[in-house]
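Visitor: quick one, what's the 3D model for this:
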Amino acid sequence: MREEFNRERVEELIREAKRHGPFHALTHEERDATRHEFLSKISKEEGLWVFGYGSLLWNPAFHFTVWQPARLYGFRRRFCLQASIGRGSPEKPGLMLALDHGGSCNGRAFHIAPEKIETETDILWMREMISGAYDARHVQIRLPDRTVKGLTFVINRSHPRYIAEISMEETVRLLATGEGRLGSCRDYLNNTVAHLDEMDVKDRYLHAIQQKMKELDHRADIA
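Guide: Model prediction:
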């Protein structure tokens, strides 16, 4: 939902998070500085490709001309970001997906027209760079017929919300109970898997988590 990503909404989310304790957030100026730094290093004549691997699959929020199935090498999809806002809260903390180092990842590449790069990356940065938990990266994105240069957001391993190691059992527990103003982690997982399935992408990691969550629900039903 595009209307969710504006300065007033971002400030509201940050204020809400800080009411419950310390929360690191970038200022609008800091966030814009990282965006302008990224944009200063790319050629805008042919537009900008953006690689999506989680909620961008079904809710990109920014305007794009076309999307294509895509693969990114060197990074893998993993629940490694603690969520205390959005799809988590202090009472019901959750986890979010991020791109962590190693392996490869299938997703979607969205093309932003040259004349829309300024406005649409502003939306993207308000969506992805509230706290600095991600780093904007120049990457090589493999499309069905060629490789293109583009943008994606990978985990900032020095960020306090980064989780280096977490068991499958703890991952499932947090996803089963995590919930915030933007919805539940359970819905986030199921939406991601459903849209990957539509693309005929079988993510063994996500399917294993989904199966273990079903087993957890079954045990709860018969308890």
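
Visitor: switch to C-alpha atoms for all contacts and neighbour counts from now on
Guide: Will do.

Visitor: with adjacent residues omitted, what lies nearest to the most centrally placed residue in the chain?
Guide: Taking CA atoms, centre = their mean, the centroid of the chain lies closest to residue 54, which sits 5.1 Å from it. Leaving out its chain neighbours, the residue that sits closest to residue 54 by CA to CA, 6 or more residues apart in numbering is residue 192, at 5.8 Å.

Visitor: which residues are in contact with the one you found?
Guide: Taking CA atoms under 8 Å, 6 or more residues apart in numbering, we find residue 192 in contact with 54, 55, 57, 58.

Visitor: most surrounded residue in the residues you listed?
Guide: When the contacts of residue 192 are compared by neighbour count (other CA atoms under 10 Å), residue 54 ends up highest, at 24 neighbours.

Visitor: how about the strands in this protein?
Guide: 48-52, 66-83, 94-112, 134-142, 147-155, 179-180, 183-184 (DSSP state E).

Visitor: tell me which of the ones you listed lies nearest to residue 31.
Guide: strand 134-142 (10.8 Å; CA to CA).

Visitor: would you indicate which residues of that closest one are buried?
Guide: Along strand 134-142, these residues count as buried under the neighbour rule (16 or more other CA atoms under 10 Å): 134, 135, 136, 138, 139, 140, 141, 142.

Visitor: helices and strands around that strand, which ones?
Guide: helix 28-39, strand 66-83, strand 147-155 (3 or more CA pairs under 8 Å, 6 or more residues apart in numbering; DSSP states H and E).

Visitor: here's the other one to compare against:
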Amino acid sequence: MLGFLRELRGSGSAADQLPGNIYTEFFANIIAEPSGNGCKSADHDFTQGFSMLRTFDTENSNQLEPPTATDADVWIFGYGSLVWKADFPYIDRRRGFVWGFKRRFYQHSIDHRGIPERPGRVVTLLPGDPAQDRVYGVAYRIAASQKSAVLDHLDYREKNGYERCSLEFHEYPTDGAEPIQVIMYVATQANDSYAGDVWQVPCIARQIFSSAGPSGPNREYLFNLAAAMDQLFPGAVDEHLQELVACVRRCIAEDEPQLIRHALLHEIAGILKQEQLAEQAQQLENLLERCQKPGGREWLIHRALQAKNQS
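Guide: The predicted structure is shown next:
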């Protein structure tokens, strides 16, 4: 980077051309090659890569030697990331649904798909029509010997506003089987991170589009959930989820390239105000490294949207 800056300065390029030259040489490919951060093009097939879902009916347990099932086992129902990211031991899993709820992206995420200063959005359940509304997901059977450790793990994983409750789970496709009593985690409207329907779907989509956290980009959470629903429950309709997917894909296709370019040019111009060439080179390298890390694109998008809102 330092050598390039010296060469660029020596070429006599006008000062106002330097940010564009540096952007073209080192940063333009960030827009063109979004792999690895959940930042795919609008027409990308988000159902690719779900080995867990492709083997759902043939691999009931994620343990080589699962404990024997007993009457003391418990079932956990997942309707969000637990559908496709079960990071705990289970001895059986079933596809199905619960009656009387609606799944909504009404919960802020400050510890998984966002950070406190830039919260993401994740799902919770709202009361619905007991005879009409269904939420589809996956129930996992937890062996009695592993129950305490798994519930402690999930209590920590869902610590940002979620509480346990118990209800009946019905298998899919419906085959007349008796319902299963399950535990699930719901973020109530009383918790500090509850966001509700503030801003409605287009603005929720904008928040997802520009957010990332320790667990990765918020859009990855949205797209993985949509892919899981498509594969596990063909024909089931979740209008809220589908509308959000369409809005976020539209943001990626129509807005993302321009927002990232604007943010990068602004960052580069600010760095070039440093007096020492070596300091400029170091800060540009730091910027490049940050942009290539998971969440780097969302950070740039957020900064561009902030500048746009302030102008």
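
Visitor: circling back: for the helices and strands packed on strand 134-142 of structure 1, which one sits closest to residue 201 of structure 1?
Guide: That would be strand 66-83 among these, by CA to CA, at 9.5 Å.

Visitor: mean shift between that closest one and structure 2?
Guide: When structure 2 is superposed, strand 66-83 of structure 1 averages 1.1 Å from its matched positions, counting by mean CA distance after the TM-score superposition for structure 1.

Visitor: so what touches stretch 104-114 of structure 2?
Guide: Against stretch 104-114 of structure 2 from outside (CA under 8 Å, 6+ apart): 115-126, 160, 187, 193-197, 204, 211-218, 221, 240-241.

Visitor: related to what we said a few turns ago, kindly reformat the helices and strands packed on strand 134-142 of structure 1 as JSON lines containing distance to residue 119 of structure 1 and mean neighbour count.
Guide: Below are these laid out as JSON lines (distance: least, CA to CA, whole Å; neighbours: other CA atoms under 10 Å):
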{"stretch": "helix 28-39", "distance to residue 119 of structure 1": "11", "mean neighbour count": "14"}
{"stretch": "strand 66-83", "distance to residue 119 of structure 1": "17", "mean neighbour count": "19"}
{"stretch": "strand 147-155", "distance to residue 119 of structure 1": "15", "mean neighbour count": "19"}
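
Visitor: and of those, who's closest to residue 16 of structure 1?
Guide: strand 66-83 (13.2 Å).

Visitor: how about the lengthiest helix in structure 1: buried residues?
Guide: Ranked by residue count under DSSP state H, the longest helix found in structure 1 is helix 204-222. Neighbour counts over helix 204-222 of structure 1 (16+ other CA under 10 Å) mark 206, 209, 210, 212, 213 as buried.

Visitor: take those and lay them out in JSON lines including distance to residue 79 of structure 1.
Guide: What follows is the buried residues of helix 204-222 of structure 1, written out as JSON lines (distance: CA to CA, whole Å):
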{"residue": "206", "distance to residue 79 of structure 1": "9"}
{"residue": "209", "distance to residue 79 of structure 1": "10"}
{"residue": "210", "distance to residue 79 of structure 1": "13"}
{"residue": "212", "distance to residue 79 of structure 1": "15"}
{"residue": "213", "distance to residue 79 of structure 1": "14"}
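
Visitor: returning to what we had before: buried subset of the contacts of stretch 104-114 of structure 2 as a ChimeraX selection?
Guide: Command for ChimeraX that selects the buried part of these, burial taken from 16+ other CA under 10 Å:
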select :115,118,119,120,121,122,123,124,125,126,160,187,193,194,195,196,204,211,212,213,216,217,218,221,241
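
Visitor: so what corresponds to the residue nearest to the centre of structure 1 in structure 2?
Guide: Applying TM-score structural alignment, one finds that residue 54 of structure 1 aligns to residue 80 in structure 2.

Visitor: same check on residue 139 of structure 1?
Guide: By TM-score structural alignment, residue 139 of structure 1 lines up with residue 167 in structure 2.

Visitor: any idea how far its match lies from residue 179 of structure 2?
Guide: 9 Å (CA to CA, to the nearest Å).

Visitor: thinking again about what came up before, return the member of the contacts of residue 192 of structure 1 nearest to residue 67 of structure 1.
Guide: Using CA to CA, residue 57 is the member of those that lies nearest residue 67 of structure 1, at 9.8 Å.

Visitor: surely that closest one meets residue 109?
Guide: No: with contact defined as CA atoms under 8 Å, residue 57 of structure 1 does not reach residue 109; the gap is 9.1 Å.
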